[in-house]
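> The sequence and its predicted three-dimensional model are supplied below.
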Amino acid sequence: MTAVLVEEGPDKGAIWHFGEPNKEQKALVAGDAFAQLINKSVITITGEDRLTWMHALTTQHLEKLNPGEWKEALILDAQGHVEEQLFLVDDGSILWIHTEKERAAGLVNYLEKMKFMLRVDVKDVSDEFAVLRAPGKADSVGGPYALVPRTELADTIEAFKQSHSEVGMWALEAERVAAGRARLLFETDHKSIPNELGFLNTAVHMNKGCYRGQETVAKVFNLGQPPRRLVLLHMDGSMVA
């Protein structure tokens, strides 16, 4: 099948579908598909302080992150609004992050400003590594993910194709929406706070130390009344005359 590309928006240039989006979605749900996440950038953080540093900067508990364990995290502004959404995994020496491509430069710039005297080094390695949605049923962070050197990307894709079908963003987005996982630049705006989007106890750890924006998150959580709330609507397609 010929790939249909996304023509505009944050996913511009990514594969939209291969001509049979419903079939692709079923394969993805069954764990029998993979996808190229062309719309994602890859950032690495090295250095002894990488986990404690990102623990302090984000909403997630990362101090004792186990190697190979994927986590979702947010960076908030001082008023608790969502600024960045990160997906992270540590391999024991490098903390790997993938995020929306159009947010990568701003994220790297922010992290560079927050280094101070800490032993960390931040680098955008998107030209060297790609992100794939690997075969397998979806996990809590939208994976399983595979970070692949671009020199091995073609061979990895061909290996996946031997026993799995390739799908596009249409199938990925349908799976994400059905699971209720909010996405930066799609369900968020400049006023969004984590309490509105289902991020609590997923991207936001509720029992960790202070981070920027925590006061808003805690206050709204204790009051139990977020200004807005993301909900899932199921429409069956029928019409009443």
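Nice, I can see it.
> from here on, contacts and neighbour counts on C-alpha atoms
Noted.
> For this protein, which residue occupies the most central location?
With the centre of the chain defined as its mean C-alpha position, the nearest residue by Cα atoms, centre = their mean is Phe87, 4.6 Å away.
> wait, it sits on Leu95?
No. Contact between Phe87 and Leu95 fails when scored by Cα atoms under 8 Å: they sit 10.3 Å apart.
> so when I look at the residue nearest to the centre of the chain, I'm seeing a strand, right?
Yes. Counting by DSSP: H, G, I helix; E, B strand; the rest coil, Phe87 falls inside a strand.
> Look up the closest residue to it, ignoring the ones flanking it.
The shortest distance from Phe87 to any residue other than its chain neighbours is 4.6 Å, reached at Glu72 (Cα to Cα, 6 or more residues apart in numbering).
> Give me the nearest residue to Ala3, chain neighbours excluded.
Spatial nearest neighbour of Ala3, excluding adjacent residues (Cα to Cα, 6+ apart): Phe18 at 4.5 Å.
> again, but for Glu112
Counting by Cα to Cα, 6+ apart, Glu112 lies nearest to Val122, which is 6.9 Å off, once chain neighbours are set aside.
> dropping in the other structure now:
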Amino acid sequence: MTDAFAQHFGNPLAEQRALAAGRALAPLGDRRVLAATGPDRLTWLDSITSQALTALQPGESTELLVLDPQGRVEHAAGVIDDGETTWLLVDAPDADPLLTWLQRMRFRAAVELRPADEYAVIGAVGTGAVPGQLVAAPHDVPLVWHDPWPGVTAGGWGYAPADPHPGAAWEWVEAIVPTGAWSELAERAEPGALAGLLAADALRVAAWRPRRSAEVDERTIPHEVDWLRTAVHLAKGCYRGQETVAKVHNLGHPPRRLVLLHLDGSDSVLPVHGDAVRAGDSEVGVVTSAVRHYEDGPIALALVRRSTPADADLVVDADGTAIGAAQEVIVPADAGATASVPRIPRLGSARRTPQESQ
């Protein structure tokens, strides 16, 4: 039986290449599935999350965020509906907390919630990489979630200035499969046909794709990691945290911004989540994800202060080693403030003509 939590299957860099080319599958033991049934499931989820879901069609993919009243990210999930059930794909450590929160929020809604642990998740690049016979389809709709990243979905907004976006080739899918499919996959897999979690994460980081279990801390708002792009509908009805989302996007700037760091690999040391990022003598942020990419070498995602100059030479403190880092802008310092608010002249700022005074 294959280990769904395997970091690699012997050669992480070769696994990345195979995964990126659509020749390998990645068992994602770090993802879990939740199920919501009942006639109110989509309208109810729409009312309590950041995404517009009332018109979600069977087989269509999207993602949502649960925000706190101050607009900070608490939970995140990929979403696919099959006409009978809404399936939520969630980072494993967040699955039980999200389920508990959703159950508390049901009130009188006709919704039933449960952990769908009879299913597991397999990741791939491109739908064709996943054998159709492995994919669950309990209501005749194949449960394959197409990651909307890095497109800007209806009602969304992208901050990243890069064109084309580095995630343009991401084309990530996550297939919901019966848990027994992992054993079948291991038995049938040819050498090099499986990729570990390290490979999947390296491709994600190179695509600038935020993740709940990595880029989110107790202060994160969606704007800081460019998550308005795919997980927030700016024109939908009220939901918890919406005021902050609108205020920062229209009038303000996110206090931090996500950057990609190209790391100096001379010391063969890779930072870990939480390592400090410095500009000169000042600590300006933290590493959220760090990987060795098969083409780009050692790279990392980091959250830094908005005021950190885009051309600043940065250093990462990693286990006593100072690693030089060049930053690539993902969320620019001027992100937000999109509303055209007319300036109102101050009283007395305009001189009155003699004719106006008469």
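That came through fine. Every value quoted in this text rests on a predicted model; they were computed, and no experiment measured them.
> where does the TM-score land?
Once the chains are laid over each other, their TM-score by TM-score structural alignment, normalised by the length of structure 1 reads 0.86; 228 aligned residues with a Cα RMSD of 2.4 Å.
> re the thing from before, aligned partner of the residue nearest to Glu112 of structure 1 in structure 2?
Mapped onto structure 2 by TM-score structural alignment, Val122 of structure 1 lines up with Leu113.
> how near is Glu100 of structure 1 to Asn222 of structure 1?
Glu100 of structure 1 is 31 Å from Asn222 of structure 1, where distance means Cα to Cα, to the nearest Å.
> quick one on the thing from earlier: report whether the match of Val122 of structure 1 is found in a helix, as I expect.
No. Inclusion of Leu113 of structure 2 in a helix is not indicated when three-state DSSP is applied; the result is strand.
> Helices along structure 1, start to end?
Counting by DSSP state H, residue ranges of the helices within structure 1 are 21-30, 50-57, 104-113, 153-161, 169-179, 214-223.
> outside of the fifth one, which residues touch it?
In other words, helix 169-179 of structure 1. Surrounding helix 169-179 of structure 1, the residues in contact under the criterion Cα atoms under 8 Å, 6 or more residues apart in numbering are 14-17, 21-22, 24-25, 28-29, 35, 142, 182, 232.
> Mean deviation, it versus structure 2?
Compared with structure 2 after fitting, helix 169-179 of structure 1 has a mean deviation of 0.8 Å; criterion: mean Cα distance after the TM-score superposition for structure 1.
> and for that helix, what span of structure 2 is it aligned with?
The alignment of helix 169-179 of structure 1 onto structure 2 (TM-score structural alignment) covers residues 197-207.
> count of neighbours near the nearest residue to Val225 of structure 2 once chain neighbours are set aside?
Excluding its sequence neighbours, the residue lying closest to Val225 of structure 2 (Cα to Cα, 6+ apart) is Leu258, at 5.2 Å. Counted with other Cα atoms under 10 Å, the neighbours of Leu258 of structure 2 add up to 30.
> Just give me the match in structure 1 for Leu258 of structure 2.
Leu258 of structure 2 is assigned Leu230 in structure 1 as its aligned equivalent, the criterion being TM-score structural alignment.
> Would you check that its match makes contact with Glu196?
Yes. In this structure Leu230 of structure 1 lies within contact range of Glu196 using Cα under 8 Å: 5.9 Å.
> Between helix 12-20 and the strand of greatest length in structure 2, find me the angle.
Taking DSSP state E as the assignment, the strand of structure 2 that covers the most residues is strand 282-293. Taking axes from the mean of the first three to the mean of the last three Cα atoms, to 10 degrees, one finds that strand 282-293 of structure 2 is oriented at 80 degrees with respect to helix 12-20.
> which bit of structure 1 covers the next helix-or-strand element following strand 282-293 of structure 2?
Once strand 282-293 of structure 2 ends, the next helix or strand along the chain (criterion: DSSP states H and E) is strand 297-305. In the comparison with structure 1, strand 297-305 of structure 2 aligns to no range at all (TM-score structural alignment).
> Structure 1: matching residues for the helix or strand just after strand 297-305 of structure 2?
The element immediately downstream of strand 297-305 of structure 2 (helix or strand, assigned by DSSP H and E) is strand 314-318. Residue correspondence for strand 314-318 of structure 2 in structure 1, counting by TM-score structural alignment: none.
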